[in-house]
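**Student:** Below: sequence and its predicted model.
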Amino acid sequence: MSSTSEERSRASNEAAPPVLMGVVNVTPDSFSDGGRFLDPDAAAEHGARLAADGAAILDIGGESTRPGAQPVTAEEEIERAVPVVERLAGATPARLSIDTMKLDVARAALAAGAGVVNDVSAFRGDPEMAGLVASSAADCCLMHMRGEPRTMQEDPRYDDVVSEVASFLEERMRFALAEGVPEERIWLDPGIGFGKTVEHNLALLRRLGEIVAIGRPVVIGASRKSFLGAVTEREVHDRLPGTIAANVMALERGAAIFRVHDVAEVRDALRVTAATVGPPPWTTPNS
């Protein structure tokens, strides 16, 4: 075996296991499970189940970012999400992530026990968010989105969607670094389904290696999304096989974190996939 082949083999054997991020929507209007977990106790119980199923991270959101969603106030978002963070903090080994674009919501969630800020605006919604993350011990996820949730699916156009998404994420990472966020605390998300057509989403999965090459952990949020419905002709709650296929493809191309609704099923599929491309993921990092 050549030295280059040995290095590649060693790198593969040292690869981190796939990390599952379970979705905990505390919203009345999310596209998949809106209204199911509005009660904080019900949402916390749901999060605990996802953690038991293998989620190392629980992503808690109080504002829907589905296409066409209307914004809510920071106060309403805090009332929905922060009680769930409080109930789960210390009650589960999973890390807690707050899915928000708003500074006040992130601040309240971090104070309640969250350790990740998942900002679909990539710090454009409130530029002070970067300073908040920098001054905390939190990780952050920066996502690409064309426009805002209310308008993002209105005729999205790109010359080269993958190159443009990669350039955007690189620029937002530079901004975060300039604001004092350590590089090791930055994750990147190409924003599957956020201001993109079916073909755009498929291209991002096909060429995901170009996003991975930026050098930070890549988060994939393809679970139950409409592009899977377009390909499979399945309604939202019948898209688990498509969700598994998309996440397996993403793992094979180097994605590290998988944001999903169906944690147990996707976990098993990714463990089998990981066993063929690297070591079996016997453990899942919780910090």
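**Tutor:** In hand now; what should we look at? Numbering: from 1, shown residues only.

**Student:** switch to C-alpha atoms for all contacts and neighbour counts from now on
**Tutor:** Fine.

**Student:** what packs against the longest helix seen in the chain?
**Tutor:** If you go by DSSP state H, the chain has its longest helix at helix 161-178. Packed against helix 161-178 by the contact rule (3 or more C-alpha pairs under 8 Å, 6 or more residues apart in numbering; DSSP states H and E) you find strand 139-143, helix 198-206, helix 209-212.

**Student:** now these as CSV including mean neighbour count?
**Tutor:** Shown next, in CSV, are the helices and strands packed on helix 161-178 (neighbours: other C-alpha atoms under 10 Å):
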stretch, mean neighbour count
strand 139-143, 24
helix 198-206, 18
helix 209-212, 20
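
**Student:** With distance to E171 as extra columns, can I get those in CSV?
**Tutor:** Converted to CSV, the helices and strands packed on helix 161-178 look like this (distance: least, C-alpha to C-alpha, whole Å):
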stretch, distance to E171
strand 139-143, 11
helix 198-206, 18
helix 209-212, 13
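
**Student:** closest to G54 out of the ones you listed?
**Tutor:** Closest approach to G54 among the helices and strands packed on helix 161-178 (C-alpha to C-alpha): strand 139-143, 19.9 Å.

**Student:** Off-centre distance for that closest one?
**Tutor:** Taking C-alpha atoms, centre = their mean, to the nearest Å, one finds the center of strand 139-143 at 8 Å from the center of the full chain.

**Student:** Just the buried positions in stretch 35-55, please.
**Tutor:** 36-38, 40, 43-51, 53-55 (16 or more other C-alpha atoms under 10 Å).

**Student:** Apologies, that question was intended for stretch 175-192.
**Tutor:** For stretch 175-192, by 16+ other C-alpha under 10 Å, it's 175-177, 179, 181, 185-192.

**Student:** Below is structure B, check it against A:
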Amino acid sequence: MGVINRTPDSFYDRGTTFAFDAALRAADTAVQRGADIIDVGGVKAGYGEHVTAGEEARRTVPFIAELRARHPDVVISADTWRAEVASECAEAGADLINDTWAGADPDLARVAAEYDVGLVCSHSGGLAPRTDPHRVAYTDVVADVAATVTGLAERAVELGVGADRVVIDPTHDFGKNTYHSLELTRRLAELTATGWPVLVAVSNKDFIGETLDAAVTDRLAGTLATLAVSAWEGARVFRVHDVAAARRALDTVTRLGATETGNGGV
């Protein structure tokens, strides 16, 4: 899952793909380098200037429509927590709604059902969208995540979303500190054991930076190591900024796994 931020203030690319043409070029490159999914977002996840639903839709909906025309076989994901924006994105051709704020808008799952698109069910520790945790604590962060995301997944299916279109995301760093995000990575197999396909969105995140004392621009090695561990533990979808490097790392894990099970690799 290659990331395209239609925002001027993304923590990672600082607006590199805010312009329409620049975003299209980045999406084309991501597909060429091995992205199966393009994730399009119109609002920075963290604190920043308020973005209305109308402005979010202006940034994402026409872009998704153009992306659908250019890449008819690529899965397009709309990264939004707002049902009204998700509806417009689905109309424009999005296949998946990536809700990183754990059902903050309860109608989002209904939109996924109405348009017969997929839904990512996440965990934010009860935080409202675009807020950061303060002295967050869990008795067992993995158990809390598992209960939340499976509950949201089951609710989505009850509302009419196809069970084969639901993905769960432990949502590293959202409502969590570095210890929590590391613990989720170590114990990711407990989430993959639920039977729901697991998405990991760890690319260049703060927990990697704090663990390695690395700036945002120096977190690729930590990102790839975390992706490799996550893949080995059974994750199925990987949201990344550097598609080519991630694809190489994940292909290596796949071949190692094939060798271990006696299938001989490639």
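**Tutor:** Here it is on my side, so go on. Computed from a predicted structure; not experimentally measured.

**Student:** TM-score of the superposed pair?
**Tutor:** Here the TM-score for the pair of chains, by TM-score structural alignment, normalised by the length of structure 2, is 0.93; 260 aligned residues with a C-alpha RMSD of 1.6 Å.

**Student:** on that earlier part again, do you know which of the helices and strands packed on helix 161-178 of structure 1 lies nearest D104 of structure 1?
**Tutor:** Using C-alpha to C-alpha, those put strand 139-143 closest to D104 of structure 1, at 15.5 Å.

**Student:** ok, and the closest residue to G264 of structure 2 other than its chain neighbours, which helix or strand is that part of?
**Tutor:** Nearest non-adjacent residue to G264 of structure 2, counting by C-alpha to C-alpha, 6 or more residues apart in numbering: A258, 6.1 Å away. A258 of structure 2 is part of helix 243-260 when elements are defined by DSSP states H and E.

**Student:** T4 of structure 1 too?
**Tutor:** Judged by DSSP H and E, T4 of structure 1 forms part of helix 3-13.

**Student:** okay, that helix sits on what stretch of structure 2?
**Tutor:** Taking TM-score structural alignment as the measure, structure 2 aligns no residues with helix 3-13 of structure 1.

**Student:** Now render the buried residues of stretch 175-192 of structure 1 as TSV, adding distance to D104 of structure 1.
**Tutor:** Below are these laid out as TSV (distance: C-alpha to C-alpha, whole Å):
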residue	distance to D104 of structure 1
F175	20
A176	18
L177	21
E179	18
V181	18
R185	20
I186	20
W187	21
L188	22
D189	22
P190	25
G191	23
I192	26
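
**Student:** Show me which pair in these is furthest apart.
**Tutor:** E179 and I192 (26.3 Å).

**Student:** What's the match for A69 of structure 2 in structure 1?
**Tutor:** Checking with TM-score structural alignment, A69 of structure 2 has G90 as its match.

**Student:** mind listing what the aligned residue in structure 2 for A81 of structure 1 touches?
**Tutor:** Matched by TM-score structural alignment, A81 of structure 1 corresponds to T60 in structure 2. When contacts are counted by C-alpha atoms under 8 Å, 6 or more residues apart in numbering, T60 of structure 2 touches R6, V40, G41, G42, A78, C89.

**Student:** closest to I97 of structure 2 among those residues?
**Tutor:** A78 (4.9 Å).

**Student:** Tell me the counterpart of that closest one in structure 1.
**Tutor:** Match for A78 of structure 2 (TM-score structural alignment): I98.

**Student:** And E91 of structure 2, by the same measure?
**Tutor:** In structure 1, E91 of structure 2 lands on A111 (TM-score structural alignment).

**Student:** Also H241 of structure 2?
**Tutor:** Match for H241 of structure 2 (TM-score structural alignment): H261.

**Student:** these two touch, right, its match and N25?
**Tutor:** No - taking contacts as C-alpha atoms under 8 Å, H261 of structure 1 lies outside contact range of N25: 9.6 Å.

**Student:** Looking at those two, which has the bigger crowd around it?
**Tutor:** N25 (29 against 24; other C-alpha atoms under 10 Å).

**Student:** pretty sure that one is touching G61, no?
**Tutor:** Yes - N25 of structure 1 lies in contact with G61 (C-alpha under 8 Å); the separation is 5.1 Å.

**Student:** residue range for stretch 137-151 of structure 2 in structure 1?
**Tutor:** Going by TM-score structural alignment: stretch 137-151 of structure 2 matches residues 157-171.

**Student:** what does that stretch rub up against?
**Tutor:** 142-144, 188, 190, 196, 200, 203-204, 207-208, 210-211, 214.

**Student:** Right, I'll call it a day here.
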